[in-house]
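Enquirer: any chance you can model this:
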Amino acid sequence: MARETGRTVRDLRRDNRTAVLQRLYFDGPMSRLALGSAAGMSSGSVSNVVAELLAEGLVEEAGSLGADGGRPRTLVRVVADRGRLIGVDVGETRVRVELFDLSMSELARAERLLPGHGRRSYDVGVVAGHILDGVVEVLGAAGAGGGELLGVGIGVPGIVEQTSDGPLVHGQTVGWDAVPLERLLRAPGRLPSGLPVFIDNGARTLGQAEMWFGGGRGARDAVVVLFGSGVGACVVADELAGGRAVEWGHLTVRVRGRRCRCGARGCLEAYAGAEALVARWREAGGRPPDGVDEEGALTALLAEGAAGDGVAVGVLEETAEYLGAGLADLINLFQPERILVGGWAGLQLGARFLESVRRHALAYALRRPAARVDIVLGRLGPDAVTVGAAILPLADFFARGGRRAPMPPAPAPAWRAALGERLASPAVVSGGGAVE
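Expert: Predicted coordinates:
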C-alpha cells in the first residue's frame, strides 16, 4: 500500500537492504547491533534484512565479537565471490578491461593498444571491438571465478548524454559526435543477454573510485583531477551525488593561445595535457626518443629534467604553473576541502612536481578557499578509471537492494506486430465489404 509520500512497503524494504549492504561493504564485518546503529534501523528491521541476505547468499557469517559480560555477537559480511563486475577504461593509448569480484579484487585483465603513433586513432568500431574482445577474454580467463556477472561499466573521454534510446558519447577531442556506444556494443550479440551496461565520463569514474576507495574517503567536498593526454576533473559535493564531470581541460588560460585538440585556442589542455606537454618540449628544442608513445616520451622528458637539462626543466616548470593556475580556478569555483591528482601523467609528474603545482595553485587562488584545501596525489594508481567504471554496476546493484537488474523485454515477433497493426486499423476488409 502506498504511503502519503508515494513510497511503498517494497521501496522501504529495498532501501533497508541497500543501507545494510552498503554499511557491510564499507565498514564490515559488523554485528547486527552495530549495523542498526550505523544504518539508522531498528534491531528487528536489521535482523529481517540480514536473514534475507543470508538466505540469498549475499552475506555470510564471519566469526563473532566478544561482549563484556554478555553473549558474543555474530559478525556478518558481504560475500566477495557472490558477484563479478567488469570495468573498462577507454584511455588515450589503450583500452583496458578488468574483471573484479565484489571486494574489487582483480580476477583478470586484458589490454588492447589503440593504433597509431603520435595522434591515436579513436575509430569507434575499433574501440568497440577492443571492448568486446576484452570482455570475452576476461570472462574466459582461467581462475576468473564464479558469481553472477552484475554488469559492465565503461569510462570514456568526453560528455555522456543519457537519452531514452541509450547513452550518447560526445567526445570532441577524439572525434566522437553523439556515438551510441552501448548500441554498438550490443549489436554483434557478443555480450551476455540482458547484461547491464553503464557508460560515463572517465574523469567521473576516476573520481568515483577515489571517493569510495582512495584518497577522497572522508571528504565531503572534493575535486578529483584526471591528467593524461588530456585533462579532466570530477567535482564531488553533498549536492552532487556521485560527482559531476567538468570539462576543466577546456577552460581558457591564454587568449589566442595554442590550438587545443578540441579546436579552440588557449585551453588548459593545450598546455598541461601530456600530448601538448611533449609537443611543447619538442618545439623548445627537446628530442623525444623515436618510436615511443606519449607515456614513453613523458618518461624521457622527466628523466631529462631530473638530469638538469635546461630545456626540459623550463617546460616542466611552466607546465607546473599552468596546472597550478588551473587548480586555482577549481578552488575558486568549488571551494573543495581536497583536490586529488590522478591519471597516468598526473601520477608520473606528481611525485616530482606536486609541491610546485601546489605552490602556484595557492598563489593564484583566493586566500580564503585556498587556506582550507589540501592538494594530494590520488591513491589508486593507473587502474583507478577501471575501478571506478566497475563501481557503476556495483552502485546500481546496491541501489536495487542487491537484487538482479530486470531483464529487458524480448522483442515481439514480426507476426505479432503485423497482427497488431491490422487489428488497429479502423476497418478490416472482408468478403468485399467493410466490417467496422
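Enquirer: hey, let's count contacts and neighbours off CA atoms from now on
Expert: OK.
Enquirer: what's whichever helix in the chain runs longest packed up against?
Expert: Using DSSP state H to define each element, the chain has its longest helix at helix 310-334. Packing contacts for helix 310-334, counted by 3 or more CA pairs under 8 Å, 6 or more residues apart in numbering; DSSP states H and E, involve helix 269-272, helix 274-283, helix 294-306, helix 344-364, helix 367-372.
Enquirer: in JSON lines, list those helices along with mean neighbour count and distance to residue 148.
Expert: Formatted as JSON lines, the helices and strands packed on helix 310-334 follow (neighbours: other CA atoms under 10 Å; distance: least, CA to CA, whole Å):
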{"stretch": "helix 269-272", "mean neighbour count": "30", "distance to residue 148": "41"}
{"stretch": "helix 274-283", "mean neighbour count": "20", "distance to residue 148": "39"}
{"stretch": "helix 294-306", "mean neighbour count": "18", "distance to residue 148": "36"}
{"stretch": "helix 344-364", "mean neighbour count": "19", "distance to residue 148": "31"}
{"stretch": "helix 367-372", "mean neighbour count": "14", "distance to residue 148": "44"}
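Enquirer: for the residue nearest the centre of the chain, give me its contacts.
Expert: Against the mean C-alpha coordinate of the chain, by CA atoms, centre = their mean, the closest residue is residue 205 at 1.6 Å. Remark: with contacts taken as CA atoms under 8 Å, 6 or more residues apart in numbering, residue 205 is in contact with 155, 384-389, 391-392.
Enquirer: and which of those is nearest to residue 72?
Expert: Residue 72 lies nearest to residue 391 out of these, by CA to CA, at 34.2 Å.
Enquirer: let's see this one next, to set against the first:
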Amino acid sequence: MSVEAGGGRPVLTLPEVSTVTTLRQRNRALVLKHVILAGETTRGAIAKESGLSTASAANLVTDLINVGLVEERGSVSSHGGRPITLIGPRAESAITIGADIGERGVAVEMFDLAMNRIDREDRGGDEAEDPGRIGADIHEALVALRDRNTERWPTLLGVGLGLPGVVETDVEGRQILYAQSNGWPPVPVSDLCDVGGIPVFAENGAKMQTRAELWFGNARGANHAVVALLSRGVGLGIVSGGQLAHGSHSSAGEWGHTVIERGGRPCRCGNRGCVEAYIGSDAILETWKQAGGVFEGSGLPAVRKLIADAHAGDQVAAATLDDVVDCLGAALGGLVNLTGPERIIIGGWVGLPLMESLSDRITAAIKRHSLSRPAGQFTLHVAKFGGAAVATGSALLPLEALIAADLMSERSPG
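Expert: This is a model prediction of the structure:
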C-alpha cells in the first residue's frame, strides 16, 4: 500500500510483505484507516471488513489505543450477549491541514484525526494574484491558524495543498506546479508553502475533491467514477479500480482542456474549443453577456442569477443555460464512452447550483451524447462536500501518509 503525492510519485510506501513485522505494520495501517473511515466501529466489524482474524484485529486495535490514535467509546447491546465495545479515532491526538488554492486566494482548513473541521482561515479576494502573493496568503493563513491553536500545533501531521494546475515531481524529488491557464511560470511547491520542516503534500485541486468523495462522499465504494469540478476552471478526477488515476506524470484528469470544438472559443490555456471555454464560469457569463444578459460581478452570485432568470422565463438566460447543459452533457458523455463510470459526480461552485435544479436535464444531456449501453450504466450525483471538498481532500494527504508509513511506532501514548 502506498500514498501518492503530486506527480503520482509514491512518497511513503508500506513495502511488500516479507516479514512478520512488516505484515503487522501493514495490517495496523489498514485497521487505522478502517477506523477513521467508519468514524465508529467494533473489533468484530474491523475483522470482517479487513479479512483479519478476530484475535488479530483485537490485538491491532490495542496497539493503536496504546499509541493514542484510537479510543474506546462505550458499548452497544449484542442482542443478549456481552455488550460490544465501540472503537473510534482519538480525534484530539493529531491535526491535519488542507488548503484550497486558487488564483484569487486561499481557503485553509484544520481538521482533527476524525476529520472534524476545527478551524478555517481565508486569504485573498476577487482579483487574480501572482504566485508570490498566493504564497504569502498561505503563510499568513497558517500563522493565523497556529496562533489560534498553539496547544494542538505540535500534533500537526502535515499540510496538503489542492492547486490549480498539474503538480509533478521532478528528478530531484521536488514538487512543481504547472498552472498554464493562470499564466504562471512553473512554481516549486516549496516556494508556495514552507512550514519549517512539517511535511507538505500537493496535488491538483480536482483530484483533491475526488479524494474527499472517495473517502467520505458519493464516490465511496465505487470502482469506476468520474468526479467533475466546475468553477472558474474545470477539472476532473478519474476513479479506476477504486483508485484515483494520476497518469504517467500526474496530468490525468485535465478534462477542462480537452477540445470539444475544433477552432472554437478561445481558452485561458491558449488553445481553442476546450471544455473550460464553454462551461467555466467566466465562459458561461461572457456568453450570457454577449447574448444580452444583464448582471453584476463574475462569481457565484452571477451564476445563480443566470439560473434564477432562466427558471423565471428570461429567454436569453434560458438559451444560455440550455447551451451550458448541452455542452456539459457532451463533455461528460464523451467520458462515459471513454471510461465507463458507474457514477458521475459533479461539484465545484458552478457545478453545485447547476445540480440543485438541473440534475435531470444534465443526466439526459449526458445520455444523449453517449452510447446507449454505457449511458444506461451510470448514476449522477452531486458532490457531498460542496465548497469544502478541495480543502477536505487536501487534508487527507498527510493523514494517508500517517496511515501508510506506520508512523504510529514513532508516537508516544497520550
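Enquirer: just to revisit the earlier point, now compare the contacts of residue 205 of structure 1 with structure 2 and keep only the conserved ones.
Expert: Taking both residues aligned by TM-score structural alignment, their matches' CA atoms under 8 Å as the threshold, the shared contacts between this structure and structure 2, drawn from the contacts of residue 205 of structure 1, are 155, 384-389.
Enquirer: just the residues you listed: which are in helices?
Expert: Those of these mapping onto helices are 384-389, per DSSP H.
Enquirer: now list the buried members of those.
Expert: Taking 16 or more other CA atoms under 10 Å as the criterion, what is buried in those is 384-389.
Enquirer: just put the residues you listed in a markdown table and tack on distance to residue 375 of structure 1.
Expert: Rendered in a markdown table, the data for those read as follows (distance: CA to CA, whole Å):
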| residue | distance to residue 375 of structure 1 |
| --- | --- |
| 384 | 18 |
| 385 | 20 |
| 386 | 23 |
| 387 | 22 |
| 388 | 21 |
| 389 | 24 |
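Enquirer: which one of the residues you listed is nearest to residue 104 of structure 1?
Expert: Minimum separation from residue 104 of structure 1 among these (CA to CA) is found for residue 387, which lies at 7.4 Å.
Enquirer: out of the helices and strands packed on helix 310-334 of structure 1, nearest to residue 221 of structure 1?
Expert: helix 367-372 (11.1 Å).
Enquirer: now that closest one: which residue numbers in structure 2?
Expert: For helix 367-372 of structure 1, the aligned range in structure 2 is residues 372-377, judged by TM-score structural alignment.
Enquirer: what about residue 419 of structure 1, how many neighbours?
Expert: The criterion is other CA atoms under 10 Å. On that basis, residue 419 of structure 1 has 10 neighbouring residues.
Enquirer: alignment lookup: residue 97 of structure 2 to structure 1.
Expert: Under the alignment defined by TM-score structural alignment, residue 97 of structure 2 is paired with residue 86 of structure 1.
Enquirer: and if you look at residue 124 of structure 2?
Expert: Residue correspondence to structure 1 (TM-score structural alignment): residue 124 of structure 2 is matched to residue 113.
Enquirer: do the same with residue 279 of structure 2
Expert: When the two structures are superposed using TM-score structural alignment, residue 279 of structure 2 falls opposite residue 272 in structure 1.
Enquirer: so how far is residue 184 of structure 1 from the spatially closest residue to residue 94 of structure 1 that is not a sequence neighbour?
Expert: Here the nearest residue to residue 94 of structure 1 in space, its sequence neighbours aside, is residue 113; by CA to CA, 6 or more residues apart in numbering that works out to 4.2 Å. When distances are taken as CA to CA, to the nearest Å, residue 113 of structure 1 and residue 184 of structure 1 turn out to be 20 Å apart.
Enquirer: list the contacts of the match of residue 97 of structure 2.
Expert: For residue 86 of structure 1, the set of contacting residues under the criterion of CA under 8 Å, 6+ apart consists of 97-100, 135, 151-153, 389-390.
Enquirer: from these, which ones fall inside helices?
Expert: Using DSSP H, the members of those that fall within helices are 135, 389-390.
Enquirer: now render these as CSV, adding distance to residue 33 of structure 1.
Expert: Output for these, formatted as CSV (distance: CA to CA, whole Å):
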residue, distance to residue 33 of structure 1
135, 41
389, 33
390, 31
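Enquirer: where do the helices sit along structure 2?
Expert: Residue ranges of the helices in structure 2, as given by DSSP H, are 20-38, 43-50, 54-66, 131-148, 189-192, 205-216, 276-279, 281-290, 300-311, 315-339, 348-368, 372-375, 389-405.
Enquirer: keep only the contacts of residue 86 of structure 1 that stay in contact in structure 2.
Expert: Checked against structure 2 using both residues aligned by TM-score structural alignment, their matches' CA under 8 Å, those keep these contacts: 97-100, 151-153, 389-390.
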